[in-house]
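K.L.:
This is a predicted model, with the sequence first.
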Amino acid sequence: MTTTASLHAKLDALYDVWLSLNPDSSAAEFNKFASFFSEDCTAYLLSMRELATPSIGRPGVVEGIKDVLKDTRIKERRVVERFENTSGSKISVEMNNRLLVHGKEIDVFPETATAVFDDKGLITNFKLYCCRSAVVEIIQDVTGVGPYRRQDKCH
């Protein structure tokens, strides 16, 4: 029988792999990350707010995490609180992570991850909730690409 404690341990293990990844990681390392997900999973690896289309299936998860790592790496994961639903298949984790965005550090970055697991202990649905304004601002400053309009004068 799967317990919520074992599901939290699986999510912790997923994040351990995530922290070890970088854009130059091997295919085997990316596949290890994707192995935490079911074959037909749905995953929002960036933010529910920014992604119109989630990553679908393990190949989608690999491509999704590669896209995330182009701009952002988790340097330290700090769990604030853990939650679970009454059925025991859905868990959430509130975090205050330390990020590295194009060489610039953000400390503290609040994020909440929610994961739904199947009876095999694989993630079928993964969602990240956060406000990425601080991240997007750095990406825009470094790359010149982003949603924020530049203002020359305040008044």
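P.N.:
Received the coordinates, thanks.
K.L.:
Could you use CA atoms for every contact and neighbour count after this?
P.N.:
Noted.
K.L.:
Isn't Pro54 up against Tyr44?
P.N.:
Yes. If you go by CA atoms under 8 Å, Pro54 and Tyr44 touch, sitting 5.0 Å apart.
K.L.:
Looking at the two, which is more packed in?
P.N.:
Tyr44 (24 against 20; other CA atoms under 10 Å).
K.L.:
Val61 versus that one, what's the distance?
P.N.:
Distance, Tyr44 to Val61, by CA to CA, to the nearest Å: 9 Å.
K.L.:
putting a second one here so we can go through both:
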Amino acid sequence: MPTTSTLHDRLDALYTAWANLTPSSPPADFDKFAAFFDDDCRAWLLSMRELRTPSIGRKGVVDGVKEVLKDQRIEERRVVDRFESADGSKISVEMNNRLVVHGRELDPFPETATAVFNEKGLITDFKVYCCRSPIVEIVQDVTGEGPYKCHPVDN
């Protein structure tokens, strides 16, 4: 099993690859991102609250990150703290990132990511924990669609 330091380095590299992705990135860039994950992985790339079903496998990870990139991208990742499990197979990182959401900057955006790795150093389980309300508010303001849309009240 790789050391927790090595796993944190891999998670940092994953986020570097993620931050360099755009909706128009070539397939090779998405494959590079997916290569951090095990073939049978489960990943919640948006938020644990939002997704009932995780992205499954590398193809699912590519589809999932493409969906995330429709609304937001990581402009700058700022690590606040790092944690690891007692057995060293799970790491977590607390971040205060700067995002761009439909062309508007959102700074800071706090989130925590947790990744479980296998003995090959590939991610088998990935979860993002955050409150997406600030993102949803911007998406709704720009697109006119979203859960905070005002609905007329019938009297």
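P.N.:
Cool, got the structure. Not measured: the values here are computed from a predicted model.
K.L.:
what's the TM-score for these two chains?
P.N.:
TM-score for the superposed chains, counting by TM-score structural alignment, normalised by the length of the first structure: 0.96, backed by 152 aligned residues with a CA RMSD of 1.1 Å.
K.L.:
one step back: anything in contact with each of Tyr44 and Val61 of the first structure?
P.N.:
Common neighbours of Tyr44 of the first structure and Val61, counting by CA atoms under 8 Å, 6 or more residues apart in numbering, are Ser55.
K.L.:
could you point out the longest strand in the second structure?
P.N.:
Counting residues, the longest strand in the second structure under DSSP state E turns out to be strand 104-117.
K.L.:
what comes up buried for that one?
P.N.:
For strand 104-117 of the second structure, burial by neighbour count (16 or more other CA atoms under 10 Å) applies to Glu105, Leu106, Phe109, Pro110, Glu111, Thr112, Ala113, Thr114, Ala115, Val116, Phe117.
K.L.:
Save those as JSON lines, and put in distance to Leu11 of the second structure too.
P.N.:
What follows is those, written out as JSON lines (distance: CA to CA, whole Å):
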{"residue": "Glu105", "distance to Leu11 of the second structure": "24"}
{"residue": "Leu106", "distance to Leu11 of the second structure": "22"}
{"residue": "Phe109", "distance to Leu11 of the second structure": "18"}
{"residue": "Pro110", "distance to Leu11 of the second structure": "17"}
{"residue": "Glu111", "distance to Leu11 of the second structure": "14"}
{"residue": "Thr112", "distance to Leu11 of the second structure": "12"}
{"residue": "Ala113", "distance to Leu11 of the second structure": "9"}
{"residue": "Thr114", "distance to Leu11 of the second structure": "9"}
{"residue": "Ala115", "distance to Leu11 of the second structure": "8"}
{"residue": "Val116", "distance to Leu11 of the second structure": "10"}
{"residue": "Phe117", "distance to Leu11 of the second structure": "10"}
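K.L.:
And the next helix or strand past the helix ranked longest in the first structure?
P.N.:
Ranked by residue count under DSSP state H, the longest helix found in the first structure is helix 4-20. Moving toward the C-terminus from helix 4-20 of the first structure, the next helix or strand (DSSP states H and E) is helix 27-34.
K.L.:
tell me which residues of that next one are tucked away?
P.N.:
Buried residues in helix 27-34 of the first structure (16+ other CA under 10 Å): Glu29, Phe30, Phe33, Ala34.
K.L.:
which secondary structure elements does that helix contact?
P.N.:
helix 4-20, helix 57-71 (3 or more CA pairs under 8 Å, 6 or more residues apart in numbering; DSSP states H and E).
K.L.:
Select, out of those, the one closest to Gln151 of the first structure.
P.N.:
Closest approach to Gln151 of the first structure among those (CA to CA): helix 57-71, 24.2 Å.
K.L.:
buried set for that closest one?
P.N.:
Quick answer for helix 57-71 of the first structure (16+ other CA under 10 Å): Gly57, Arg58, Gly60, Val61, Val62, Gly64, Ile65, Lys66, Leu69, Asp71.
K.L.:
likewise stretch 33-49 of the second structure?
P.N.:
Buried, per 16+ other CA under 10 Å, within stretch 33-49 of the second structure: 33-39, 41-48.
K.L.:
same thing with stretch 119-135 of the first structure?
P.N.:
For stretch 119-135 of the first structure, using 16+ other CA under 10 Å, the buried residues are Gly121, Leu122, Ile123, Thr124, Asn125, Phe126, Lys127, Leu128, Tyr129, Cys130, Val135.
K.L.:
In the second structure, what stretch matches it?
P.N.:
Aligned using TM-score structural alignment, stretch 119-135 of the first structure spans residues 119-135 in the second structure.
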